[in-house]
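Trainee: no sequence for this one, just the structure:
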C-alpha cells in the first residue's frame, strides 16, 4: 500500500524491503569503531594541531550531565540515578578541571557557535548549579552572537521560572522528552508526566522567548497501540512544537540494564510498529510539518527545513543541524569530541573520570584518527543523510579521486535503490529522490566499509 503525504510517498512494500538494521550516522566511522590505541596523547596532538593553525573551523561544545532522579525503563543513555546534589557539586568541580585542560591546549580561537547540554537530565541541575556551569563555560570560551545554545529538558523537572532562567543564561533552543502521553505507556516505562505538565512547560518556553522548541516521541514502547499513539499525536500537534523527533525504540535489554524492567510481551509487534510509523508520518506531514530526514520533522519556516531546501543541512552528534562543519569539544563522562581528522571519547564512569583528572590527565578512553578514505566516505555518507546530491566533480576535486572508478562496487550495489526509484545515478551525480528521502540510512550504508567487519554493537532498524 502506498500513500502520498505532503509530497512524501510512503510505500509499505519498500519499507519492508529496505527495513534493515544499521547506524544512524551521527559520525563516520561510527563510535563502535573507536579503539583504545587512540588515547589522551593522541587527542592532545589534534588539539595542538588546531592551536598551531591560523584558520580553524568554529567550535561546538557538548556537555554530558549524567544525573537523573528516576529511571526511565526505555533509556539507553549513560546516566546516574540519584537525588543527591552533592554529586553535582563534585561533578562541576571536575568539569572545570577538564575545561581548563582543554582550553589551555586548544589555542587562541575559542569561538563557539553551538552548545548543547545533554544527559541524563540537564535540568536535574538547580538554578545555582546551572549558573555555575554557564559561568565556567563562558569564562573559557567565546560565544558567537548568533550561537545556538540548546538544552534537553525533562518536563517533570520544570518549575515556575525554570524556562525564564534558562533563557536568562542564554539558551535559545530546547528539547522536551515527551515520548508518549498515554498513561498506560508512561506507567510501563516508569515516566509519569501528564499532558498538562508538558503544555505548561511549552507555554513557559514560548513566554521566555526560546527560538525553537523540539519534542521527542518514541514509538514501539510497551502498551502502545495505533489508537493510543494517535491520541498522543493529536495532543502534540495541538502543542505545535517547532520540531518533532519520532524515534524508533530499540529494545536491547542485554546491552541496557534499564530495559530489562520492560515486559517484552507488552511491546507492539513488528507489524504494529510499522503501522504506527506510517500513521505518525502521515499525520505529521498532513499537519504541515516537513520531513527533514531519518526521524526528524520541522515546520516549513524552521531553520532546519530552510537548510534542507538550500542544501546547507549538516549532521553531527546532535543530529541534523544548520551549523557548518565544526570542531566538537565533548566534556563530561562518555562525551565524544571531533577535533581535526579525529574522534575521541571519554571514559564512561564518574569514578574513572575523576581519577584521570586528579592525575592531571584528560579522561580519554578511546578514539580514532581518520584516514583519507574515512574522510571521503564520511563526506559521501553525510551528504546522502542530508538528501543532498553527490556531485562527482566536486568530490573528485576535494579528494583527488575519480568517484566512478573509486566507488564502482558501491555504485553497482546502489542499483537496487535506483531500480526502486529511491535515487538516480547519472554521469555527474547521485541524487536522492523525494521518495528516497525516507531510505537514506539504507542507501548510505552501501558506502560504509566497516559494516561487514565484526562488532559487538547491535544497530536499530529503520522502522
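Mentor: Cool, the structure landed. Since the model is a prediction, treat every value here as computed from it, not as a measurement.
Trainee: Please count neighbours and contacts with C-alpha atoms only from this point.
Mentor: Fine.
Trainee: List the contacts of the longest strand along the chain.
Mentor: What stands out as the longest strand in the chain, according to DSSP state E, is strand 142-153. Outside of strand 142-153, the residues within contact range by Cα atoms under 8 Å, 6 or more residues apart in numbering are 110-119, 121-123, 170-177.
Trainee: just stretch 329-336 next, same as before
Mentor: Residues from elsewhere that reach stretch 329-336 (Cα under 8 Å, 6+ apart): 59-66, 78, 95, 98-99, 328, 337-339, 343-350, 353.
Trainee: Separate out the buried members of the residues you listed.
Mentor: Buried members of those, scored by 16 or more other Cα atoms under 10 Å, are 59-66, 78, 95, 98-99, 328, 337-339, 343-348, 350, 353.
Trainee: Narrow those residues to those in strands?
Mentor: Those of the buried ones among the contacts of stretch 329-336 mapping onto strands are 59-65, 328, 337-338, 343-346, per DSSP E.
Trainee: Tabulate those (JSON lines), appending distance to residue 37.
Mentor: Output for these, formatted as JSON lines (distance: Cα to Cα, whole Å):
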{"residue": "59", "distance to residue 37": "25"}
{"residue": "60", "distance to residue 37": "25"}
{"residue": "61", "distance to residue 37": "24"}
{"residue": "62", "distance to residue 37": "23"}
{"residue": "63", "distance to residue 37": "24"}
{"residue": "64", "distance to residue 37": "23"}
{"residue": "65", "distance to residue 37": "26"}
{"residue": "328", "distance to residue 37": "21"}
{"residue": "337", "distance to residue 37": "16"}
{"residue": "338", "distance to residue 37": "16"}
{"residue": "343", "distance to residue 37": "12"}
{"residue": "344", "distance to residue 37": "11"}
{"residue": "345", "distance to residue 37": "12"}
{"residue": "346", "distance to residue 37": "14"}
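Trainee: Just the closest of those residues to residue 130, please.
Mentor: residue 65 (10.8 Å; Cα to Cα).
Trainee: Tell me where the stretch 301-450 of the chain has strands.
Mentor: With DSSP state E, counting those that start in this stretch as the criterion, the stretch 301-450 of the chain has strands at 314-316, 319-321, 327-331, 336-338, 342-346, 364-369, 390-391, 423-425, 429-432.
Trainee: which stretch among the ones you listed comes nearest residue 262?
Mentor: Between residue 262 and the strands of the stretch 301-450 of the chain, the shortest gap by Cα to Cα is with strand 319-321, which sits at 27.0 Å.
Trainee: chain center to that closest one: distance?
Mentor: Remark: strand 319-321 is offset 7 Å from the chain centroid, using Cα atoms, centre = their mean, to the nearest Å.
Trainee: try this one side by side with the last:
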C-alpha cells in the first residue's frame, strides 16, 4: 500500500500529463485494419496452439433507457424495450456461430456482460441468453469462474440481483459517478443514493463475491467539498473495488457531451485537487491503488493478483485471468484469439445483417507481429505488475533486452531523474510516484504512437 504523498506528485503529474492510450490492448484499436475479415479470424480460432487456454466471453448489450451526457460507450438510446428482442436472437445465433469454431470443452473461466445497460434486458431475456451460452460453452462452477455484469441501479431491483445470481453471475459492477444531485442533473443521470444502497445490499445478500463501483471526477459542478461527500458516502458502503475515472471531454467524438456546460467543468487546477482528494481518501481508508483509475481492498482478488504478479489487462480493464482467448459477442465487441484482435461491426444494422446471413460480424482487426507480441507483454507488465524483469523477456523472446530497447530505456532517463522509475542492470521498476503516470511510461514502448493523432486518446491525468 502506498502513501498518498508518494503517489500524488502534482508537479510531475502536470509535467507529464498528455493524451495517450489506456492500453486495454496493444496495438490499440486504432491499428485495427478494415481488410481483416472473418477468414483471418477463423484461421486464428483453428490454431491448435490455442487449445490449452481457457476462454473468456464478452457480451455487449448496447441499449440504454436514457443517455448520460458524459458517456463515450457504443450505445443505443431507446425506451422501446422490444428493440432488445431481435438483437438478443442475433447474439444467440452468434453464440452458435462462434462455438462452431472452438473446442467448446475449453473451460470458460471468465464471462462479462457490458454495455450500454445489460439490465435493459428482461429477466426472461437474461435467462435465454445465459441458457444459450451454457448450452454451447463450458461455463465453470461458481467457485471457479469469474462471471460479472455491469449494473445501472436505476434499472435493477433486488429481484433483478437475485435473478442474476441464480444465472451464475458472481461479480457486480455498478455505475454511480457522483451522489451530488446538482452534478447528476448536469450529466442527465438522476440516481438517488437509495437505489445504489439497495443494489449493493442485494448483491451482498445474494452472495456476490465482489462489488465494484464506478465514479467520475471532472464533471460539471464538481468541487472538492461536494466530491468529498460522495467519497465519504461511498466508503461507508465499502465496495470491494472503486474505479474513479477522470472525465474525458471529447465532444468532437461524442456529440452528447456537447449537452454539458463546459463553463461549469472544473479547471485543470480543480481537477488536480479532485484527484488528490481521491487518492488521499481511498488510500487512507485502506484501499490499494492498483493503477490508473482502480482501487481495491487488500482482500480483493485484483490486489492479491498484483501482489503475486499475475494481474492482467484486457478490453474490460484489469483482470485476474491471463492467457485466455476472448470471444466478443454483439455489436462493436472485440475479441482476442491467439495472435489476432477482431472487432464486430459497430452499428446494429451492419452487425445484424451479417448474423442474419449466417456469417460472423467481423468488421476489422489485426494480426500481431512478433514485435507487437513482445511490446504487448512489456506494456502489460508495466501497467499491471509495475516491473519489467529483463530475463523473463529474454527467455521468452530470445532478445537481449537492454540492447533491443536501448532507445526506449534512454528515453526513460528523465523519468528516472524525476523519480518515476528505477533502472538497474536486470530490471525496470515503476516507483510509487510513477504509478499514476504508468500510461506515460508504457507509451515509451509503443512504436505506433508517433503516427497517431493525440486527440483520439484521453488525457493520462
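Mentor: Now that the structure is in, tell me what you want to look at. Treat the numbers as computed from the prediction; the structure is a model and nothing was measured.
Trainee: Give me the TM-score for this pair.
Mentor: Put the two chains on top of each other and the TM-score (TM-score structural alignment, normalised by the length of the second structure) is 0.97; 458 aligned residues with a Cα RMSD of 1.3 Å.
Trainee: sorry, back to before: please convert the buried members of the contacts of strand 142-153 of the first structure into ChimeraX selection syntax.
Mentor: Burial among the contacts of strand 142-153 of the first structure is assessed by 16+ other Cα under 10 Å; the matching ChimeraX selection reads:
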select :110,111,112,113,114,115,116,117,118,119,121,122,123,171,172,173,174,175,176,177
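Trainee: okay, stretch 266-281 of the second structure sits on what stretch of the first structure?
Mentor: The aligned range for stretch 266-281 of the second structure in the first structure is 268-283, by TM-score structural alignment.
Trainee: and if you look at stretch 301-311 of the second structure?
Mentor: Against the first structure, stretch 301-311 of the second structure falls on residues 303-313 (TM-score structural alignment).
Trainee: Can you give me the buried ones in that stretch?
Mentor: Neighbour-count burial for stretch 303-313 of the first structure [16+ other Cα under 10 Å]: 303-308, 312-313.
Trainee: got it, and stretch 354-362 of the first structure?
Mentor: Buried, per 16+ other Cα under 10 Å, within stretch 354-362 of the first structure: 354, 356-357, 361-362.
Trainee: what's the offset of the match of stretch 301-311 of the second structure from the middle of its chain?
Mentor: 17 Å.
Trainee: what does stretch 90-101 of the second structure give?
Mentor: Chain-centre distance of stretch 90-101 of the second structure: 24 Å, with Cα atoms, centre = their mean.
Trainee: Give me the range in the first structure that that stretch lines up against.
Mentor: Under TM-score structural alignment, the counterpart of stretch 90-101 of the second structure in the first structure spans residues 94-105.
Trainee: mean deviation (superposed) between the matching stretch and the second structure, please.
Mentor: Once the two are superposed, stretch 94-105 of the first structure sits an average of 0.9 Å from its aligned residues in the second structure (mean Cα distance after the TM-score superposition for the first structure).
Trainee: and for that stretch, what are the contacting residues?
Mentor: Residues contacting stretch 94-105 of the first structure (Cα under 8 Å, 6+ apart): 44, 47-48, 51, 110, 136-137, 140-141, 331-332, 354, 357, 362.
Trainee: I'd like these laid out as TSV, including distance to residue 440 of the first structure.
Mentor: As requested, these are arranged in TSV below (distance: Cα to Cα, whole Å):
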residue	distance to residue 440 of the first structure
44	35
47	33
48	36
51	36
110	34
136	40
137	36
140	39
141	36
331	30
332	32
354	40
357	41
362	36
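Trainee: out of those residues, which are inside helices?
Mentor: Residues of the contacts of stretch 94-105 of the first structure located in helices (DSSP state H): 44, 47-48, 51, 136-137, 354, 357.
Trainee: For these, work out which two are farthest apart.
Mentor: Spatially, the most separated pair among these is 51 and 354, at 25.9 Å (Cα to Cα).
Trainee: which residues are in contact with stretch 343-352 of the second structure?
Mentor: By Cα under 8 Å, 6+ apart, stretch 343-352 of the second structure touches 74, 87, 90, 328-335, 361-365.
Trainee: quick one: which two of the residues you listed are the most distant?
Mentor: Top of the distance list for the contacts of stretch 343-352 of the second structure (Cα to Cα): 87 and 365, 22.6 Å.
Trainee: Mind checking which of those two has more residues around it?
Mentor: Comparing residue 87 of the second structure with residue 365 by other Cα atoms under 10 Å, the one with more neighbours is residue 365, at 26 against 21.
Trainee: Output the residue interval of the first structure matched by stretch 337-350 of the second structure.
Mentor: Alignment note (TM-score structural alignment): stretch 337-350 of the second structure is matched to residues 339-352 of the first structure.
Trainee: Next: stretch 188-202 of the second structure.
Mentor: Using TM-score structural alignment, stretch 188-202 of the second structure pairs with 190-204 in the first structure.
Trainee: what's the burial count for the equivalent of residue 231 of the first structure over in the second structure?
Mentor: In the second structure, the residue matched to residue 231 of the first structure (TM-score structural alignment) is residue 229. Residue 229 of the second structure: 14 surrounding residues under other Cα under 10 Å.
Trainee: can you check residue 215 of the second structure too?
Mentor: 21.
Trainee: just residue 19 of the first structure next, same as before
Mentor: Residues near residue 19 of the first structure, counting by other Cα under 10 Å: 17.
Trainee: How about residue 139 of the first structure?
Mentor: Residue 139 of the first structure has 10 neighbours, counted by other Cα under 10 Å.
Trainee: now the one 4 residues further on
Mentor: Applying other Cα under 10 Å, we find 19 other residues in the vicinity of residue 143 of the first structure.
Trainee: Same check on residue 397 of the first structure?
Mentor: Residues within reach of residue 397 of the first structure, counting by other Cα under 10 Å, total 11.
Trainee: What lines up with it in the second structure?
Mentor: Residue pairing (TM-score structural alignment): residue 397 of the first structure is matched to residue 395 of the second structure.
Trainee: Now do its match against residue 373 of the second structure, distance only.
Mentor: Counting by Cα to Cα, to the nearest Å, the gap from residue 395 of the second structure to residue 373 of the second structure is 14 Å.
Trainee: Number of residues surrounding the closest residue to residue 356 of the first structure other than its chain neighbours?
Mentor: Leaving aside its sequence neighbours, residue 356 of the first structure sits nearest to residue 363 (Cα to Cα, 6 or more residues apart in numbering; 5.3 Å). Residue 363 of the first structure: 27 surrounding residues under other Cα under 10 Å.
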